[in-house]
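only geometry, no sequence info:
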């Protein structure tokens, strides 16, 4: 198996609320949608974010773990500067996101903040001035 990721799938509680957040709030355009079941967003040339109803997810993948706390993962959106981070955090808040950690300078040299989508999935919005961050922005045509 080669080192590649093509889909990230999240099981969501209320697909209509999730759709309103990503489509109406953040302005994302679905690449595919099966109404009431799943929405796909192209988040890179070969990567899709799939938002699937919990029932559909469990029917195919198996039962979800029960317990408190937040889902044990973050999704990240990197930008080429701090102003972009502030803009996206503001847009996310306007779309209804909970700002979990306001954007701030980090000890690792970057600048980032976190928001939660309607299901509590954490999005990191970051500016990473290090070599890997610069490489990712160049690959995305943003630097």
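Cool, the structure landed. For clarity, every value in this text was computed on a predicted model and none was experimentally measured. Residues are numbered from 1 along each chain as shown.

For the rest of this, base every contact and every neighbour count on C-alpha atoms.
Will do.

in the chain, which helix has the most residues?
helix 82-94 (DSSP state H).

How far does it sit from its chain's centre?
14 Å (Cα atoms, centre = their mean, to the nearest Å).

One more: stretch 123-136?
Distance, centroid of stretch 123-136 to centroid of chain: 15 Å (Cα atoms, centre = their mean).

Could you work out the end-to-end span of it for me?
17 Å (Cα to Cα, to the nearest Å).

try stretch 25-35
18 Å.

Nearest spatial neighbour of the spatially most central residue of the chain, chain-adjacent residues omitted?
The residue lying closest to the centre of the chain (Cα atoms, centre = their mean) is residue 75, at 4.4 Å. With sequence-adjacent residues excluded and distances taken as Cα to Cα, 6 or more residues apart in numbering, residue 75 is closest to residue 123, at 4.8 Å.

so residue 106 makes contact with residue 113?
No: between residue 106 and residue 113 there is no contact under Cα atoms under 8 Å: 9.4 Å.

so where do the helices sit in this structure?
Under DSSP H, the chain gives helices at 15-19, 54-61, 82-94, 131-139.

Out of those, the one nearest residue 7 is which?
Taking Cα to Cα as the criterion, helix 54-61 is the member of the helices of the chain that comes nearest to residue 7, at 13.8 Å.

and here's the other structure:
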């Protein structure tokens, strides 16, 4: 098996709100848009963010576990400078994102802040000045 991820698939409760957030708010472009079912967005050279309405997700994958708290995962968008962290957070908030946390300088030398999309999925916006940070930048 190749060492790679091709799709990140998330179940969403309101596909119209998700579409408005990612396409209209963040300015991303759909690769595939099936109203009432799925929205797919190219998120990297060989990576697609697949946003499925939760009933369609459950029909294919199985029951979704529900309960209090947040999903124990994050999606990350790395940038090339600390200033870009603030700019991306501002764009997300202008699009209606929940402003989870402002940009903070971290002990490891970088800077991160968080926002949540309409379903509460946490996005980390990060500047990592180390070698691993350069690996994920275009």
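Arrived safely, thanks for sending. Bear in mind that the values here come from a model prediction, so they are computed numbers and not experimental data.

TM-score for the pair, please.
For this chain pair, the superposition-based TM-score is 0.98 by TM-score structural alignment, normalised by the length of the second structure; 138 aligned residues with a Cα RMSD of 0.7 Å.

which ones are touching the residue nearest to the centre of the first structure?
121, 122, 123, 124 (Cα atoms under 8 Å, 6 or more residues apart in numbering).

Please report the distance of it from residue 66 of the first structure.
21 Å.

quick one: the longest helix of the first structure to the second structure mean distance?
When the second structure is overlaid, helix 82-94 of the first structure sits 0.5 Å from its aligned residues on average, using mean Cα distance after the TM-score superposition for the first structure.

so what secondary structure elements neighbour that helix?
With contacts taken as 3 or more Cα pairs under 8 Å, 6 or more residues apart in numbering; DSSP states H and E, helix 82-94 of the first structure sits against strand 98-105, strand 111-116, strand 122-127.

Surely residue 79 of the first structure is in contact with residue 138?
No: contact criterion Cα under 8 Å: residue 79 of the first structure and residue 138 do not qualify, at 10.6 Å.

between these two, which one's more packed in?
residue 79 (24 against 12; other Cα atoms under 10 Å).

Excluding sequence neighbours, find me the nearest residue to the more buried one.
In space, residue 79 of the first structure is closest to residue 127, 5.1 Å off (Cα to Cα, 6+ apart).

Compare the helices of the first structure and report which one is nearest to residue 30 of the first structure.
Of all the helices of the first structure, helix 15-19 comes closest under Cα to Cα, at 9.1 Å.

Contacts for the closest one, please.
12, 36, 37, 38, 39, 51, 52, 53, 117, 118, 119.

what's the mean distance for that helix versus the second structure?
With mean Cα distance after the TM-score superposition for the first structure, helix 15-19 of the first structure averages 0.4 Å from its match.

buried residues in that helix?
Using 16 or more other Cα atoms under 10 Å as the test for burial, helix 15-19 of the first structure gives 15, 18, 19.

buried ones in the longest helix of the first structure?
82, 85, 86, 88, 89, 92, 93.

Surely the fourth one is in contact with residue 125?
In this case it means residue 88 of the first structure. Yes: shown here, residue 88 of the first structure and residue 125 form a contact pair, counting by Cα under 8 Å, at 7.3 Å.

just to revisit the earlier point, for residue 106 and residue 113 of the first structure, indicate the residue with more neighbours.
Ranked by neighbour count (other Cα under 10 Å), residue 106 of the first structure and residue 113 place residue 113 first, with 22 against 13.

What lines up with the more buried one in the second structure?
In the second structure, the residue matched to residue 113 of the first structure (TM-score structural alignment) is residue 113.

dump the residue contacts of that match.
85, 86, 89, 100, 101, 102, 103, 104, 124, 125, 126 are the contacts of residue 113 of the second structure under Cα under 8 Å, 6+ apart.

List just the nearest of these to residue 62 of the second structure.
residue 124 (27.4 Å).

distance of that closest one from residue 85 of the second structure?
9 Å.

repeat for residue 38 of the second structure
The value you get for residue 38 of the second structure to residue 85 of the second structure, if Cα to Cα is used, is 29 Å.
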